[in-house]
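**Q** What shape does this take:
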Amino acid sequence: MRRDVFQAIADPTRREIINMLSHNELNLNAVADNFTISRPAISKHVKILTECGLVIMTRRGRERYCRANLAKLKEVNEWTNRYKEFWNEKLDALGDFLENEK
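**A** Model prediction:
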């Protein structure tokens, strides 16, 4: 299944994993230690993040380390900026309308 960044960030656990990994590279056990859900569930979340490119996995010996690839969030930023501009224009127009009604 092809996953995209929007699917990945839809889940609050995955957003928290991205946040953690944006500060430090961690192995899977260290990531899982920060959550009350099972390690297999964390592995599934990390797999989804890896499939869409938000997390990069590297192997060192027997350990797998995760680091965030925040450049992939550029797609989200560009998409939200379009709507930010749209709403700013609408709210400015509403403000102008209300000022003229006074």
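**Q** switch to C-alpha atoms for all contacts and neighbour counts from now on
**A** Will do.
**Q** what's the offset of the longest helix along the chain from the middle of its chain?
**A** Longest helix in the chain, counting residues (DSSP state H): helix 74-101. Relative to its chain's centre, helix 74-101 lies at 24 Å (Cα atoms, centre = their mean, to the nearest Å).
**Q** Hmm, Val5 is touching Leu54, no?
**A** Yes. At 7.2 Å, Val5 counts as touching Leu54 under the criterion of Cα atoms under 8 Å.
**Q** Which one's more surrounded, these two?
**A** Neighbours were tallied for Val5 and for Leu54 using other Cα atoms under 10 Å; the higher tally belongs to Leu54 (25 against 18).
**Q** The residue nearest to that one when sequence neighbours are not counted and Arg59, how far apart?
**A** Excluding its sequence neighbours, the residue lying closest to Leu54 (Cα to Cα, 6 or more residues apart in numbering) is Asn69, at 4.8 Å. Per Cα to Cα, to the nearest Å, Asn69 is found 16 Å from Arg59.
**Q** Who has more neighbours out of the two?
**A** More crowded of Asn69 and Arg59, by other Cα under 10 Å: Asn69, with 16 against 10.
**Q** Second input sequence below; structure requested for side-by-side comparison:
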Amino acid sequence: MLTINNSVDNHSGMALPSLHVVKHGVSAAEAEQEALSGVFFALSDPVRREILTRLDGRDLLVSEIAAPFDISLQAISRHIQVLVRAGLIAQERTGRISRCRLDAGPIYTAAVWLNRYSRYWQAQFDLLAASLHEIEERRGRRGAPRDGRRTSKLGRSAKRRTLRKPKAEK
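**A** Alright, predicted model coming up:
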């Protein structure tokens, strides 16, 4: 069996990070589903995923985050706000300066949720592995000579002709 992500597969009772405070009149399960939807929505945009990649392991100012993008600072700020609402970025403000930091907790929660469905694709990986093994066995029975070496389509006699040493000129 192939394990996709061992740390997510074996979280064995580990408490998952709480993303949001439960709203009045909303169950904890509904709040968790809403938070998960927010994470997937935030991750659905390639610009926001690139922002998260840039923040991996370091804190950056909004202007530093925006530098490599060909979109306005206002557009980057909107993307950052989506990430903040999803809990993926923590933002600290000092006057007009805003520093952003990655918070990977919600990504872990999403990974755990996705991993519940790994048994479905796991079966496909197992089927693929079995099919590849069967193909290799069939190839081995058909084309391999007894000594284990493969022959080309030319055959052995053609190889002998091409491997002869040229006659020395007088």
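**Q** that older thread, show me the contacts for the residue nearest to Leu54 of the first structure.
**A** For Asn69 of the first structure, the contact set (Cα atoms under 8 Å, 6 or more residues apart in numbering) comprises 22, 53-56.
**Q** With Leu88 of the second structure instead?
**A** By Cα under 8 Å, 6+ apart, the contact set of Leu88 of the second structure is 39, 52, 102-107.
**Q** what's the answer for Gly53 of the first structure, then?
**A** By Cα under 8 Å, 6+ apart, the neighbours of Gly53 of the first structure are 5, 69, 72.
**Q** Which members of these occur in helices, if any?
**A** Val5.
**Q** Tell me, how many residues neighbour the aligned partner of Leu70 of the first structure in the second structure?
**A** Matched to the second structure by TM-score structural alignment, Leu70 of the first structure sits across from Ala104. Residues lying near Ala104 of the second structure (other Cα under 10 Å) number 14.
**Q** Report the separation between Ala104 of the second structure and Glu92 of the second structure.
**A** In this view, Ala104 of the second structure and Glu92 of the second structure are 16 Å apart by Cα to Cα.
**Q** Same check on Arg141 of the second structure?
**A** Arg141 of the second structure is 66 Å from Glu92 of the second structure, by Cα to Cα.
**Q** Show me where the second structure has its helices.
**A** Going by DSSP H, the second structure shows helices at 6-9, 28-43, 46-55, 62-66, 73-85, 105-115, 118-143, 156-163.
**Q** residue range for the shortest one in the first structure?
**A** Under the alignment (TM-score structural alignment), helix 6-9 of the second structure falls on nothing in the first structure.
**Q** cool, and the last one?
**A** Under TM-score structural alignment, helix 156-163 of the second structure has no counterpart anywhere in the first structure.
**Q** Next: the fourth one.
**A** Using TM-score structural alignment, helix 62-66 of the second structure corresponds to residues 28-32 of the first structure.
**Q** What is the mean deviation of that stretch from its aligned residues in the second structure?
**A** After superposition onto the second structure, stretch 28-32 of the first structure lies on average 0.7 Å away from the residues it aligns with, using mean Cα distance after the TM-score superposition for the first structure.
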